[in-house]
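1. I'll drop the sequence and a predicted model, then ask my questions.
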Amino acid sequence: MVPDRVGQLARIAELIRDAGVAIRNVATFRSSVLDQYQIIIRVETEASRPLIDLLERHGYKVLHVLED
């Protein structure tokens, strides 16, 4: 969940880019929580744990991970 503020998606995309991970798809959904959005990001990476740790260190909570 992220706050509904300008630049949130860009900040997340920058973190993913800086980690050297390619973004494949993005979807956003308004949450039932006021002024919050859920963002679903599909990425291509061999190891998801370093990316999850990076996002969480920057204050983004990863709710679900699906690996092929």
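-> Okay, I see it. Numbering: from 1, shown residues only.
2. from here on, just use CA atoms for contacts and neighbour counts.
-> Will do.
3. where do the helices sit along the protein?
-> According to DSSP state H, the chain carries its helices in the segments 8-18, 49-57.
4. what about versus this one:
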Amino acid sequence: MPREKENNPLVIEIASLRERVARLEERTESLEGVIKYLKSRIEKLDGKVWAILSGVILSILIQIVIGVL
């Protein structure tokens, strides 16, 4: 009976699919880490972008006020 299982194409295909699923799970876990890292970097940049943008807007307003006076 064990010999029949080894030669059964369905058993071989199932084993192959299990290996593929395991590899995909590993890749997914590593991608989740990358996504978390990127999200944290974006969150850090978000504050900097707003600071730069508000600085630019403030300098434009100052230039307008100086030009008017």
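-> Ah, there it is. Computed from a predicted structure; not experimentally measured.
5. any idea what the TM-score is?
-> The TM-score (TM-score structural alignment, normalised by the length of the first structure) is 0.21; 20 aligned residues with a C-alpha RMSD of 2.6 Å.
6. okay, now the nearest residue to residue 12 of the first structure once chain neighbours are set aside: neighbour count?
-> If the residues on either side of it in the chain are set aside, residue 12 of the first structure comes closest to residue 55, at 7.5 Å by C-alpha to C-alpha, 6 or more residues apart in numbering. Residues lying near residue 55 of the first structure (other C-alpha atoms under 10 Å) number 16.
7. top helix in the second structure by residue count?
-> Of all the segments assigned as helix in the second structure under DSSP H, the longest by residue count is helix 9-68.
8. picking that back up, correct me if wrong: the residue nearest to residue 12 of the first structure contacts residue 15.
-> Yes: the pair residue 55 of the first structure / residue 15 is scored as a contact, 7.2 Å apart, by C-alpha atoms under 8 Å.
9. relative to residue 17 of the first structure, how far out is residue 10 of the first structure?
-> Distance of residue 10 of the first structure to residue 17 of the first structure, computed by C-alpha to C-alpha, to the nearest Å: 10 Å.
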